[in-house]
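Asker: Next come a sequence and a model predicted from it.
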Amino acid sequence: MTEELKQKIIEVCNKKIAQKGDNVGVSFYAFFKNKNDNPKLLMEAATWWIETHQLDHFEKAIKIKQMVL
């Protein structure tokens, strides 16, 4: 996983947790805008989420943050 994606995931998870608490869920789409302006990074996140770790569509943000750290 690239450093760019790691930082993006940690930033988004921190923001979601701060807004909605430790129980908030995220999907890998949470790390991207509605417009697909970086397909390579999106595919990297999808591969890490789906193929590498076989995660459900929604996972706890705190779990994803800890996995990345």
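Answerer: Yes, it's here.
Asker: hey, let's count contacts and neighbours off CA atoms from now on
Answerer: OK.
Asker: Mind naming the longest helix for the protein?
Answerer: helix 3-20 (DSSP state H).
Asker: Can you give me the buried ones in that helix?
Answerer: By 16 or more other C-alpha atoms under 10 Å, the buried positions in helix 3-20 come out as Leu5, Ile9, Ile10, Val12, Cys13, Asn14, Lys16, Ile17.
Asker: wouldn't the first one be in contact with Leu41 here?
Answerer: Yes: in this structure, Leu5 is within contact of Leu41 by C-alpha atoms under 8 Å, at 7.0 Å.
Asker: does Leu42 count as helix, strand or coil?
Answerer: Following DSSP: H, G, I helix; E, B strand; the rest coil, we place Leu42 in the helix state.
Asker: Presented hereafter is structure B, for comparison with structure A:
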Amino acid sequence: MSPELKDKIIKVCNTKIAKKGDNVGISFYAFFKNKNDNPELLMEAAEWWIKTHKLDHFEKAVKIKELVL
């Protein structure tokens, strides 16, 4: 996983957890704007989420953060 994606995931997870608590769910789309302005990073996130870890569409942010760390 690239450092850019790792930093982005941790930042988004921390923000979501701080706002909505430990039970907040996220998808890999949460790490991106509604625009496809970085397709390479989006595909890296999708591959990590779907192929590598075989995660469901929505997962707990705390789980994702733990996997990244």
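Answerer: On my side now, so go ahead. From a predicted model like this one, the values you see are computed outputs, not experimental measurements.
Asker: about what we covered before: average offset between the longest helix of the first structure and the second structure?
Answerer: Overlaying the second structure shows helix 3-20 of the first structure at a mean distance of 0.2 Å from the equivalent residues (mean C-alpha distance after the TM-score superposition for the first structure).
Asker: and that helix, what other elements does it pack with?
Answerer: For helix 3-20 of the first structure, the packing partners by 3 or more C-alpha pairs under 8 Å, 6 or more residues apart in numbering; DSSP states H and E come out as helix 61-68.
Asker: Okay, buried residues for the helix it packs on please.
Answerer: Of the residues in helix 61-68 of the first structure, Ala61, Ile62, Ile64, Lys65 count as buried by neighbour count, 16+ other C-alpha under 10 Å.
Asker: would JSON lines of those residues with distance to Tyr29 of the first structure be doable?
Answerer: Formatted as JSON lines, the buried residues of helix 61-68 of the first structure follow (distance: C-alpha to C-alpha, whole Å):
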{"residue": "Ala61", "distance to Tyr29 of the first structure": "12"}
{"residue": "Ile62", "distance to Tyr29 of the first structure": "16"}
{"residue": "Ile64", "distance to Tyr29 of the first structure": "13"}
{"residue": "Lys65", "distance to Tyr29 of the first structure": "15"}
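Asker: nearest to Ala46 of the first structure, of the buried residues of helix 3-20 of the first structure?
Answerer: Leu5 (11.1 Å; C-alpha to C-alpha).
Asker: Who are the contact partners of that closest one?
Answerer: Leu41, Ala45 (C-alpha atoms under 8 Å, 6 or more residues apart in numbering).
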